[in-house]
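> quick one, structure for this:
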Amino acid sequence: MTGSLNFWDYEVWRFVMMLAVLTGAMLLANLLRREIRPLRRSLIPSSVLAGFLILFVEKLYRAVTGASMFTTVALEALTYHGLGIGFIAVSLRTTEKLGSKQARRDVFNTSLVVVSTYLLQGIVGLAITLGLSYVIGNWAAGGILLPMGYGQGPGQAYNWGHIYETATAYPPFSNGASFGLTVAAMGFISASLGGVFYLGRMRRAGKLKDGIGNADEIEDLSAEMITAKGEIPLSESMDKFTVQAGLVLLVYLVSFGFMWFVTLGLDSLGGFWTGTVKPLLWGFNFLVGAGFAALFKLIFGVFKKRGVLKRQYINNFMLNRISGFMFDLMVAASIAAIDLSAFTHKEFVVPLMAICIAGMLITYWYNKKVCFRLFPDYPDESFLALYGMLTGTASTGIILLREIDPLFSTPASGNLIYQNLWAILLGFPMLLLLGVVAQSAAMSWITLALLVLLFCAMFALMYRRVFFKRKKQ
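You can find the predicted model right below:
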């Protein structure tokens, strides 16, 4: 052994041990869900349960040893990069073109429901924390993290909570990252409670059959699902999975280079560009990555048509495995990173509970109303898929949907996939507001008013056919 590296030093093992604990906790959580019926019926994902298990073990470990199992920075970094890499893997997948006009309309309507729900969650959350700030002195703009935690999930909730801890004209948001991550964790619980309640109502109404098969029985693992015709072989000079992972990380490298290059210009401008736009840019690492992934996919398609590439290099099955692993890891790490000491302060707990309860109720009510209006052919399936996604993640929505549509025979599951591009475009103005909401108390109120205006615009778009018919009549 030469140099300063010793294999027995803990620093050599730290990152690998963190991954081992996270994945081990997910395996244990998955076993508990399969064996304990109440846990299975709760519909809480294994990665969420794993995060809570690690939180519990961490508390015991700290009480006994006085030290921490992990550094919070490592868990937060894993959350941040897990979101970016997962989005790139999803965005690289090849997708089929939508056929009918009705299918395209349903996808567009789904994106409108998604974005309008984000806006409604932002309105409710921000109104609550702004009002409470005059009573208990909590951080006034904290409610804007409700759509990030419920609608976007742990990655975005952490990103913006962390940004608000430093890049704000307000006093720094103490424990902002933990606030955002706790909102996301409560979102999963809200998805479980609301989903189980709705499924119970369907069962009592005779609309839900018992004994629906589980994933083992309905999952399609045919050869066509794993590898398509014309793709590179599973193993030659380089393993096929290595190619997929390499493409994903190459896109992430290009994304980093782009953000770093833009940051050089922002730093030279200073002021607003450094204090607001720079954190906004790096907080959108997942969007930048998704954009470059779409560009790479377009280039691959052009090269394939012109005969430069003879074989198909992108494999959807393996990209799904990469994104699934990164999102599971991200969720478990994000919940494990929550700082429990923050729960001793009323300025943290009171607004947190208020926005989470209000967020669950308003999301349930609003999604039920619009899904029955916009998707009359499959309203229950649309509601469960959208409610699950808009309180947890897309995988939570799929879990709820599978309870009544195990073979995904309705368009509800496809709508969740195809709506992403529209949702990004329509939701971008709201994302820009995240960068200015914490500039001052006046700007927080202005942001609230703008959220209301944007919501009205989305609502009018959703009901455009109704308004158009009335005007025509």
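> drop to CA atoms for contacts and neighbour counts, all remaining ones
OK.
> how close does F272 sit to T166?
14 Å (CA to CA, to the nearest Å).
> which one's more surrounded, the two?
Shown here are F272 and T166; by other CA atoms under 10 Å, T166 has more neighbours (16 against 12).
> here is the second sequence; please produce its structure so I can put it next to the first one:
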Amino acid sequence: MNTIKIVFTDLATLSVLLLLGMFVRKKVKFIQNLYLPVSLIGGFLGLLLGPQILGHYTGVSLPLGKTIAQWPGILVNVVLGLSFFGTESSKNFGRLALSAVNQGGLVHQTQVCVGLGLTMVLMQFYPDLPLAFGLTPVYGFHGGHGTANAAGAALMQAGWADGLAVSNTMATAGLMSGIIIGMIIINLGVRRGYAQKVSKPQDVPQDIKEGIVPVVKRKSIGKGVTYNDALDPLALQLGFVGIILGMANILSRSLSWVHPLLKQIPLFACAMICGAVLSQILKKLGLADYIDRPTISRIAGVALDFLVCSAIATLSLKAFALYLVPMLIVIVTMIVVNVLVNFYFGYKMFDVDWFERTMGSYGLESGVLATGLMLLRVVDPKFETTGQESAASSAALCYPWSLPYVMFGPMLAFLVPGWMMLGGSLVLWIVFYIIARKFFWHPERKFSELMFGK
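Down below sits the predicted model:
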């Protein structure tokens, strides 16, 4: 079978899984109440019906070709390469945005420090456990599947064959815990009167639970920049995507010629740089209005859905079994720490709408912005509070400290001692903490009152 036929065969398989996932979410009440994304459901169906589970016991399975496992590594370049393409520079540096960004920095660094510190302890009992294992929690929880796949591929390139499988597992654990525990916290918070806009989570409309927009509520997902008889509008935006990927490939090869060490810089990092550069070039040429950001966002969203579905469907159960005990210890610890740190700092730092803003932050730090907005929608259905602005600010302005961990962390984990990485991460945590205490702290708010509902 030639390459293009393989691609279309894989596309058909993943499309079936996504449609099955959509059907399951629409029909199964339990799944609706958990708000599980269709891509996650479809991925689990693929894993269940694939050669690792159904095929292992029956000899008959869904035809998940080996090439499907390669999709996440390619699609992540699309998802991250479009991160800065056509975006406007954020001008919101007010107190609300800055407090959200600082709180996000504290949570991010806590995930890094706990992951590295716990791994260094576990390495005493599991000598074959690499230090890089300690970075996978922040890749999965803070970064989500997109970042986890990018960093996981870089870990494989750096020499850890199971890095991608472990990172993907962490991302799945983060997303699942974020949604499930998030809903438990929402129920508790609503009963205690923390939520301002809903009296009970059941106020969420049924169509949102099912995930299908009613006909009367449907909106355009983008704008046509070109006329169809000249060039299909979607083709123009896809053309930009192709140019970014082509530029990234050239940049990646050029870096390897400059110095062998630069080969370690992952392709997705080059794609992010090229996306931002192309956006600036078009702006300088007066062509920025050729970019339709809503359509670009939809392309990235499609790539992310197929990425998540293919990543979970091809999760390595052998790698999961190999790292079972360390992985369970780290995941459970990270879930507990993620809840406590998000709500402690959110309660102490956020002037207004602390519960709504913290729910958005908790979802963001357990997967992606979409998870945070989903949880926020439950407690603030019409986005009337500052929760959406807060979560968006944190997500948009976190790159200065999160990207270096993704771009260079996989390489450094094999080049520098663990104490050096942990020490540097602790220093940055302390910086964020000092800023929080100096500018945003509410000493009159007692965390014990929050915990026990007083």
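> the aligned partner of N342 of structure 2 in structure 1: neighbouring residues, count only.
Aligning on TM-score structural alignment places N342 of structure 2 opposite N367 in structure 1. The local packing of N367 of structure 1 (other CA under 10 Å) involves 22 other residues.
> and G388 of structure 1, how far from D216 of structure 1?
Note on G388 of structure 1: its distance to D216 of structure 1, by CA to CA, is 21 Å.
> tell me which of those two has more neighbours.
Shown here are G388 of structure 1 and D216; by other CA under 10 Å, G388 has more neighbours (30 against 8).
> got a list of what that one touches?
Counting by CA atoms under 8 Å, 6 or more residues apart in numbering, G388 of structure 1 touches 191-192, 195, 394, 396-400.
> do the same with A50 of structure 1
A50 of structure 1 makes contact with 22, 25-26, 28-29, 332 under the criterion CA under 8 Å, 6+ apart.
> repeat that with 10 Å
By CA atoms under 10 Å, 6 or more residues apart in numbering, the residues touching A50 of structure 1 are 21-30, 56, 328-329, 331-333, 335-336.
> cool, V350 of structure 1 as well?
129, 132, 136, 138, 343.
> how about TSV for those residues, with neighbour count and secondary structure added?
Shown next, in TSV, are these (neighbours: other CA atoms under 10 Å; DSSP: H, G, I helix; E, B strand; the rest coil):
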residue	neighbour count	secondary structure
T129	26	helix
L132	18	helix
I136	13	coil
N138	22	coil
F343	15	helix
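> out of those residues, which is nearest to L60 of structure 1?
Proximity of the contacts of V350 of structure 1 to L60 of structure 1 (CA to CA) peaks at F343, which lies at 17.1 Å.
> okay, the closest one and R105 of structure 1: tell me how far apart.
Distance of F343 of structure 1 to R105 of structure 1, given as CA to CA: 45 Å.
> how about stretch 405-414 of structure 1, aligned to which bit of structure 2?
Aligned by TM-score structural alignment, stretch 405-414 of structure 1 falls on residues 380-389 of structure 2.
> need the contact list for the aligned partner of G151 of structure 1 in structure 2.
For G151 of structure 1, the aligned position in structure 2 is H142, judged by TM-score structural alignment. Counting by CA under 10 Å, 6+ apart, H142 of structure 2 makes contact with 104, 107-109, 111-112, 136, 148, 171, 174-175, 338, 362-369, 395, 402.
> ok, S192 of structure 1 next?
Contacts of S192 of structure 1 (CA under 10 Å, 6+ apart): 41-45, 186, 198, 388, 391-392, 396, 400.
> so which of these wins on neighbours?
Neighbour-wise, the contacts of S192 of structure 1 (other CA under 10 Å) top out at T391, 34 neighbours.
> residue in structure 2 paired with that residue?
Using TM-score structural alignment, T391 of structure 1 pairs with S366 in structure 2.
> host element of its match?
Element membership of S366 of structure 2 [criterion: DSSP states H and E] is none; it lies in no helix or strand.
> just checking, it touches I331?
No: between S366 of structure 2 and I331 no contact is recorded; they are 11.5 Å apart, counting by CA atoms under 10 Å.
> ok so, going back, relative to S178 of structure 1, which of the contacts of V350 of structure 1 is nearest.
F343 (9.6 Å).
> okay, and the common contacts of S366 and I331 of structure 2?
Counting by CA under 10 Å, 6+ apart, the residues touching both S366 of structure 2 and I331 are 137, 141, 170, 173-174, 177.
> for R191 of structure 2, state which of those residues is nearest.
S177 (20.8 Å).
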